[in-house]
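# missing the sequence, but the structure's below:
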């Protein structure tokens, strides 16, 4: 599982966009988003770099990321 700190998320649209970007990399990924803490937790078999790049490409800067 990975935890990423992602900026510019503020609403339901943001949650959908980030979730779709992650699931474009791994359709079976489980995504949990906490808007207040700007945290995205992803359970996936994909590489962290792929997940991070997908979120950035969707327009949401990834400030930090780590395997947890």
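Here it is on my side, so go on. Everything quoted here is computed from the prediction, not taken from an experiment.
# From now on I want contacts and neighbour counts done on CA atoms only, so please keep to that.
Noted.
# So which residues of the protein form helices?
12-25, 48-57 (DSSP state H).
# Show me what counts as buried in the longest one.
Pointing back at helix 12-25 there. 14, 15, 17, 18, 19, 20, 21, 22, 23, 25 (16 or more other CA atoms under 10 Å).
# Tabulate the helices of the chain (TSV), appending distance to residue 36.
Rendered in TSV, the data for the helices of the chain read as follows (distance: least, CA to CA, whole Å):
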stretch	distance to residue 36
helix 12-25	12
helix 48-57	18
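# Use this one as the comparison:
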């Protein structure tokens, strides 16, 4: 499982855009998003780098690991 902190995620539209971006690169991905905590947990066979690239392309750059929001 890949965990991401997404500081720029703050509304339902953001959640939808993030979900769409991740599903576009892996339709089989299981995605659990916590909007209040600004986190996403993704179960995918893809490498983390591919998921990060999809998030960045959608405008949601993940925070570096262990960085508070």
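On my side now, so go ahead. Note that this is a predicted model, so its numbers are computed, not measured.
# Can you pull the TM-score for these?
The TM-score (TM-score structural alignment, normalised by the length of the first structure) is 0.88; 65 aligned residues with a CA RMSD of 1.0 Å.
# Reformat the buried residues of helix 12-25 of the first structure as CSV; add distance to residue 60 of the first structure.
Below are those laid out as CSV (distance: CA to CA, whole Å):
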residue, distance to residue 60 of the first structure
14, 9
15, 11
17, 9
18, 8
19, 11
20, 12
21, 10
22, 12
23, 15
25, 16
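# how about residue 57 of the second structure, what's its partner in the first structure?
In the first structure, the residue equivalent to residue 57 of the second structure is residue 57, according to TM-score structural alignment.
# Buried residues of stretch 49-57 of the first structure, list them for me.
Within stretch 49-57 of the first structure, the residues that count as buried by 16+ other CA under 10 Å are 51, 52, 53, 54, 55, 56.
# of all the helices of the first structure, which lies closest to residue 2 of the first structure?
In terms of CA to CA, the element of these nearest to residue 2 of the first structure is helix 48-57, at 7.0 Å.
# how big is the angle separating that closest one from helix 12-25?
140 degrees (axes from the mean of the first three to the mean of the last three CA atoms, to 10 degrees).
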